[in-house]
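Engineer: 3D, please:
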Amino acid sequence: MLAFVIIEFVPFTKLWVNVDFHLYKSQRQEVVERVYSGELVPNVEYNSSMIALGSEYSKVSMGGNEIQIQDINGLKYVFFFTFRGILDNYSGFLYVPDGGDPINFADLNEEDVTQIIKYADNWYYTSHH
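Structural biologist: Got it, this is the predicted structure:
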């Protein structure tokens, strides 16, 4: 009975997301700075908005160690995957520049299938399914 109660009421996913955010926030911030400086540029042959990261950043973006960047109205958004599903199912941490809005990134404007949670200044956890 105790196991059932734990499984039912302990928010394991939320705990894991919180730990992941805090463990890798400084590395993700470093990647964002390198994107903004022009040091990291799209380098994935099949997708001009993707950057494959080197082994030094092996834990900041799951499902292929790639990040997605998007320039929207002159503002650069940077997305780090925590889950990379099939087709349009994904979740992760989105860096939103000052003056930006996370709802502008990719397909996050679809309310019925999108979750956006602010984690810190400029940082959001987002999921789309």
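Engineer: rest of the way, CA atoms for contacts and neighbours
Structural biologist: Noted.
Engineer: Quick check: which element contains Q29?
Structural biologist: Using DSSP states H and E, Q29 sits within helix 12-37.
Engineer: Tell me the buried residues in that helix?
Structural biologist: Of the residues in helix 12-37, those buried by neighbour count under the rule 16 or more other CA atoms under 10 Å are 21, 28, 31-32, 35.
Engineer: Let's compare: structure for the following, please.
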Amino acid sequence: MEEETKQIKNKQPNILFYFMLSIGLIGSLTILLQKIYRWALVDIFTPFFAPFIELFGYLVFIVCSSIVFVYFVVSKPFQRARNGIPILINIVVLILILIVPFTSLTLNLDHRFNKSEREEVIKMVLDGSLKPNVSYNAAIIHLPEKYRKLSKGGGEIVREGRGQDTHILFYTYRGVVDNFAGFIYTVDGKSPDEMLFGDFIQVKKLEKNWYWVSAT
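Structural biologist: This next block holds a predicted model:
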């Protein structure tokens, strides 16, 4: 009986440690995945609700980090090396979030993986088989089902200009009013024209003919 009692007492710190480790991982994974899939969350929850989802993610991280920090502080000195692992994981994740440009990485991956399909759409736009098809804007093209994933915020692209001045915009973020971000293909390869899309906050050349822009 005494032996069983000792075994139970020995197991309790291990159970508590793994419970705290789980809490730390929940906080870290929540904020990390939120950062990686930020644009997808905006597309799913709309630009109006996405900030609240993002705020909730940060609150989860703060609460989980606070719990595992208290667990570390109240631990006995000989247990702190192990019991500090959960808060250490959260600290490492926080540093990663602050220094790693997750937005740039996800946008570059988006461009690489979807470039060929976007160029299929561009070819159809330029040869006239895909034309503006919505009543409320003469520049917007609602994409066929197969290609809607290529442009966030409803699967629509924007064609501006004609001939060598043609610009085709695929949204990566579509704001409530005028602000947006996305990939722009320019037929002549020149930098996108602000007169066509509004004031650019950022313009980044990805490769020949391709740019990523953020605008207000």
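Engineer: where does the TM-score land?
Structural biologist: Once superposed, the chains reach a TM-score of 0.89 (TM-score structural alignment, normalised by the length of the first structure), with 125 aligned residues with a CA RMSD of 1.6 Å.
Engineer: one step back: matching residues in the second structure for the helix holding Q29 of the first structure?
Structural biologist: The alignment of helix 12-37 of the first structure onto the second structure (TM-score structural alignment) spans residues 102-127.
Engineer: Now do the strands for the second structure: every range, in order, please.
Structural biologist: Using DSSP state E, the strands of the second structure run over residues 140-142, 156-160, 167-174, 180-186, 200-207, 210-215.
Engineer: Indicate which one of these is closest to T103 of the second structure.
Structural biologist: Closest approach to T103 of the second structure among the strands of the second structure is made by strand 167-174 (10.8 Å; CA to CA).
Engineer: separation between the residue mapped onto Y95 of the first structure from the second structure and M20 of the second structure?
Structural biologist: Matched to the second structure by TM-score structural alignment, Y95 of the first structure sits across from Y185. In this view, Y185 of the second structure and M20 of the second structure are 49 Å apart by CA to CA, to the nearest Å.
Engineer: for E54 of the second structure, same thing?
Structural biologist: Separation of E54 of the second structure from M20 of the second structure (CA to CA) stands at 23 Å.
Engineer: More neighbours: those two, which one.
Structural biologist: Set side by side, E54 of the second structure and M20 show more neighbours around M20, with 24 against 18, by other CA atoms under 10 Å.
Engineer: Name the residue closest to the centre of the second structure, please.
Structural biologist: R38 (2.5 Å; CA atoms, centre = their mean).
Engineer: Let me have the strands of the second structure in TSV, extended by mean neighbour count and distance to L150 of the second structure.
Structural biologist: TSV is the format used below for the strands of the second structure (neighbours: other CA atoms under 10 Å; distance: least, CA to CA, whole Å):
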stretch	mean neighbour count	distance to L150 of the second structure
strand 140-142	19	11
strand 156-160	21	9
strand 167-174	24	7
strand 180-186	23	10
strand 200-207	13	17
strand 210-215	21	14
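Engineer: Serialize these to JSON lines and add fields for distance to K11 of the second structure.
Structural biologist: Below are those laid out as JSON lines (distance: least, CA to CA, whole Å):
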{"stretch": "strand 140-142", "distance to K11 of the second structure": "60"}
{"stretch": "strand 156-160", "distance to K11 of the second structure": "57"}
{"stretch": "strand 167-174", "distance to K11 of the second structure": "50"}
{"stretch": "strand 180-186", "distance to K11 of the second structure": "53"}
{"stretch": "strand 200-207", "distance to K11 of the second structure": "55"}
{"stretch": "strand 210-215", "distance to K11 of the second structure": "54"}
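Engineer: Ok, which of the ones you listed comes nearest L59 of the second structure?
Structural biologist: Across those, closest to L59 of the second structure is strand 167-174 (CA to CA), at 24.0 Å.
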